[in-house]
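Novice: pasting the structure only:
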């Protein structure tokens, strides 16, 4: 190796080590910040966690209470949001991967889906407010379901398309060669082969919407009392956490920490399940 080449190699090696050190430092800073946040969340959350949190309603200031109405409301909104949004995303992703592959229409739909995927959730809330809440004249759980479903659709659409495109073509071609209709091949062969990936997409969408606050402020709003009426304001954990955390009352702040812990653990469990399913190979 010539002197010039050796000098150039040494200079590039020093630059590489410098930038690698910066990357490690940034990663360490991020992990340390996350560790501090989780420590504070677990300490404050577990200190206020008891059976009353799961059995009593949200209290007025200065009174003991829990988060039962908020927990039930969040479960209702999340379940119905996923129930409404998942079929739409599944059908859209199936069309893009199986019927409209490579077409200009599919390219346009994919572009719009990516925009919707990255749109701020508060924009979704304002949109649903204009087309649902304003015409109805009041906040409601129905509007909250529509807002969350609109957040579910682009996630399920993208994961469905990606998972179906990973299914080996010889597998579907072999099924078609047996004379099976296209719809039968998709439902009985392609979906089964990509089942773990499809479930992963639904779980990721569920984890995404379970902690959304902004769209619910413009749609479902809140309810201090227990209610399962979708035509009326409905309580939810994210909104309760937002309101209680900003309050000057210690008992409300304690409940806010407990609610934040419950959502964090739920999202963590869903993310772990989605990660485990995502690592499974597509069935051959």
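Specialist: Received the coordinates, thanks. Predicted model only: the values in this text are computed from it and were never measured. Numbering: from 1, shown residues only.
Novice: Please count neighbours and contacts with C-alpha atoms only from this point.
Specialist: Noted.
Novice: Name the helix or strand for residue 42, please.
Specialist: helix 3-47 (DSSP states H and E).
Novice: can you give me the helices in the chain?
Specialist: For the chain, the helices defined by DSSP state H cover 3-47, 51-55, 68-94, 104-118, 121-128, 134-136, 141-166, 169-177, 182-185, 191-193, 195-210, 214-217, 237-245, 250-278.
Novice: structure B:
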């Protein structure tokens, strides 16, 4: 009887492993097919001109999207400078100091903002910044992307800090360290791997946003000239070129999509590597 139970358990274990592996393959098939299709279409558009030249006028062959690549990096960089530090500080407050109604309100607001469509963020920034400046600008685009990043970084930071054992806090406080010193030197450093990973994933999340940029940064056919001026970006060019009847623009749109996917992939890999290094290689 015991031998029969062991066989049933081994059979059930192998069956569950097979089912789990099959479910993993089914989940990866759509992702793999999308990546393969984008790579197949996009590689045909990638050449030296694509990375070095400006877009050609409508109907003319050739040209590139160098200004859009630079513009995307500038917009994401602005959003990161504004959103990541504020999100980390807010997460520290919620995890270490936040109590009562204010902390509950901040958490609730972050949860609501996470589910708000990005186009709503673009409209709000348009009504507050673009209208006040009387022009579309890189600043407005960076603010819109930073608002999208903020709740993601905040909640990730809070959850990572909560995973740090209380015994580390108690040991530091027992040695005479202040709460702020304990938070900075012990708690924050212990959770740094998860915080870095969450921040880089938030960067990858906003890199492909199109709707907010249509209301804030808009686009441009020329090189970036200032943070208070319109700026090109890959997501907006993909949206614009994909809706035109010109085959040459469709080709450039596929190339832009591949470059954007590559940026997100590199950011995700960097997040994993940074998380492992900060976590001691685990």
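Specialist: Arrived safely. This one's a predicted model, so the numbers in the text were calculated from it and none came from an experiment.
Novice: Just to confirm, what residue in the second structure is aligned with residue 124 of the first structure?
Specialist: Using TM-score structural alignment, the equivalent of residue 124 of the first structure in the second structure is residue 121.
Novice: Tell me the counterpart of residue 149 of the first structure in the second structure.
Specialist: Per TM-score structural alignment, the equivalent position to residue 149 of the first structure in the second structure is residue 146.
Novice: Tell me, how many residues neighbour residue 104 of the second structure?
Specialist: Around residue 104 of the second structure there are 13 other residues, counting by other Cα atoms under 10 Å.
Novice: The first structure: which residue goes with that one?
Specialist: Using TM-score structural alignment, the partner of residue 104 of the second structure in the first structure is residue 107.
Novice: And residue 34 of the second structure, by the same measure?
Specialist: Under the alignment (TM-score structural alignment), residue 34 of the second structure maps onto residue 37 of the first structure.
Novice: same question, residue 208 of the second structure
Specialist: In the first structure, residue 208 of the second structure lands on residue 211 (TM-score structural alignment).
Novice: swap in residue 247 of the second structure?
Specialist: Under the alignment (TM-score structural alignment), residue 247 of the second structure pairs with residue 250 of the first structure.
Novice: Residue 46 of the second structure now?
Specialist: Using TM-score structural alignment as the criterion, residue 46 of the second structure maps onto residue 49 of the first structure.
Novice: I'd say its match and residue 262 touch.
Specialist: No. Residue 49 of the first structure lies out of contact with residue 262 (Cα atoms under 8 Å); the separation is 9.3 Å.
Novice: re the thing from before, tell me who's in contact with the match of residue 149 of the first structure.
Specialist: 78, 79, 80, 82, 83, 84 (Cα atoms under 8 Å, 6 or more residues apart in numbering).
Novice: ok, now with 7 Å
Specialist: 79, 80, 82, 83 (Cα atoms under 7 Å, 6 or more residues apart in numbering).
Novice: what about residue 162 of the second structure, how many residues close to it?
Specialist: Neighbour count of residue 162 of the second structure, defined by other Cα under 10 Å: 16.
Novice: Correction: the previous question concerned residue 115 of the second structure.
Specialist: 10.
Novice: Repeat that for the one 10 residues further on.
Specialist: Residue 125 of the second structure has 22 neighbours, counted by other Cα under 10 Å.
Novice: Then the one 3 residues further on?
Specialist: Residues near residue 128 of the second structure, counting by other Cα under 10 Å, number 12.
Novice: what does the one 10 residues further on give?
Specialist: Taking other Cα under 10 Å as the criterion, the count of residues near residue 138 of the second structure is 28.
Novice: There's contact between it and residue 225 in this structure, I believe.
Specialist: No. At 10.0 Å, residue 138 of the second structure and residue 225 do not qualify as touching, with contact defined as Cα atoms under 7 Å.
Novice: so what sits against both of the two?
Specialist: Common neighbours of residue 138 of the second structure and residue 225, counting by Cα under 7 Å, 6+ apart, are absent.
Novice: Residue 154 of the second structure contacts residue 91, correct?
Specialist: Yes. Assessed by Cα under 7 Å, residue 154 of the second structure is found in contact with residue 91 at 4.5 Å.
Novice: Same list, the contacts of residue 146 of the second structure, but as TSV with neighbour count and distance to residue 201 of the second structure please.
Specialist: Listed next are the contacts of residue 146 of the second structure as TSV, based on neighbours: other Cα atoms under 10 Å; distance: Cα to Cα, whole Å:
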residue	neighbour count	distance to residue 201 of the second structure
79	26	13
80	24	11
82	18	16
83	27	13
